[in-house]
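S.K.: Here is a sequence together with a model predicted from it:
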Amino acid sequence: MNSVMGMVTRAKAEIENLSPQEVADELRRGDVLLVDLREPAEVAGGYLSGATFAPRGMLEFHADSATPYHLDGFREDRRVILYCGSGARSALAARSLQQLGYRDVAHLDGGYKAWIAAGRPVQT
């Protein structure tokens, strides 16, 4: 039987996993779409500056330009970095975007918790 954590492990083997330092470096360089996949109640506690909010359940609809739910900023040729609370949802989401044709996708390994633990700034 498969498990969700098995799925996360397999996804992480197929995607780019970034540390908080690597994400911070990429954000400084610019032209990155940073996507917060958490639910509104989670975001209320703080978020990474400049993030676009796309709860995990709507990500594929926001990323697909053929849907009425498409969000500006999502482009298959743009660098996209995803994050969630601890890195599991974002790993699955990064793999999903790859399957939609996104070519330059990564996620913050360890998620928002890793960002906080590294002493990185957040917006409230």
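M.R.: Done, it's in.
S.K.: CA atoms for contacts and neighbours, from now on please.
M.R.: Fine.
S.K.: Assign the residue nearest to the spatial centre of the chain to helix, strand or coil.
M.R.: For the chain, the residue nearest the mean C-alpha position is Leu82 (1.1 Å; CA atoms, centre = their mean). Of the three states, Leu82 takes strand under DSSP: H, G, I helix; E, B strand; the rest coil.
S.K.: That one and Leu92 touch, don't they?
M.R.: No: with contacts counted by CA atoms under 8 Å, Leu82 stays clear of Leu92, the gap being 10.0 Å.
S.K.: Ser49 - nearest residue in space that isn't next to it in sequence?
M.R.: For Ser49, ignoring the flanking residues on the chain, the nearest one in space by CA to CA, 6 or more residues apart in numbering is Gln123 at 5.8 Å.
S.K.: Got another one to weigh against that:
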Amino acid sequence: MSEPTGIDELLERVRAGYPRIEPREAYDAAEAGAALLVDIRYAALRERDGVIPGALLVERNELEWRLDPRGSHRLPEATGHDVQVVVVCNEGYASSLAAESLHRLGLHRATDLVGGFQAWRAAGLPVTGGEQ
């Protein structure tokens, strides 16, 4: 039996498997219609901090079912395996694991936002709602 993998090692291994995307690049791609931003943060964080305008809100536990282009529970935006999906979590950790899971479903252009929603907001990119 092999030695268990720690989360830091797992994140490093997962992130080496695809290029991650910085907030400004993600914003530009979404604005150009070249990327689909998917916010997987739980509701309390979205209510507290706000949301990225135009991002799909998909709870983490539903992500694969909603984005699998062949799935019976897919969202209309899940049109094919070539869609560039940018997964957004709060700080860019859970999104890395989520993007890797999407790769396993054949979404080969799936990636995640470096630094997550907090980096997006810190970059001064658009956010709506949230507590003032």
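M.R.: Arrived safely. All values reported here derive from a predicted model rather than from experimental measurement.
S.K.: how much space is there between the corresponding residue of structure 2 for the residue nearest to Ser49 of structure 1 and Gly92 of structure 2?
M.R.: Under the alignment by TM-score structural alignment, Gln123 of structure 1 pairs with Thr128 in structure 2. Counting by CA to CA, to the nearest Å, the separation of Thr128 of structure 2 from Gly92 of structure 2 is 20 Å.
S.K.: So for these two, which sits in the more crowded spot?
M.R.: Per other CA atoms under 10 Å, whichever of Thr128 of structure 2 and Gly92 has more neighbours is Gly92, with 19 against 12.
S.K.: Quick one: map Leu75 of structure 2 onto structure 1.
M.R.: By TM-score structural alignment, Leu75 of structure 2 lines up with Leu71.
S.K.: now swap in Leu107 of structure 2 and tell me
M.R.: Leu107 of structure 2 maps onto Tyr102 in structure 1, by TM-score structural alignment.
S.K.: I figured that match was touching Phe74, is that so?
M.R.: No: the criterion here is CA under 8 Å, and Tyr102 of structure 1 misses it with Phe74 at 9.3 Å.
S.K.: The longest helix seen in structure 2 vs structure 1 - mean distance after superposition?
M.R.: Secondary structure of structure 2 per DSSP state H: the longest helix is helix 94-104. On superposition with structure 1, the mean distance recorded for helix 94-104 of structure 2 (mean CA distance after the TM-score superposition for structure 1) is 0.8 Å.
S.K.: What residues of that helix count as buried?
M.R.: Ala94, Ser95, Ser96, Leu97, Ala98, Ala99, Glu100, Ser101, Leu102, His103 (16 or more other CA atoms under 10 Å).
S.K.: And stretch 64-72 of structure 2, by the same measure?
M.R.: Using 16+ other CA under 10 Å as the test for burial, stretch 64-72 of structure 2 gives Glu64, Arg66, Leu67, Asp68, Pro69.
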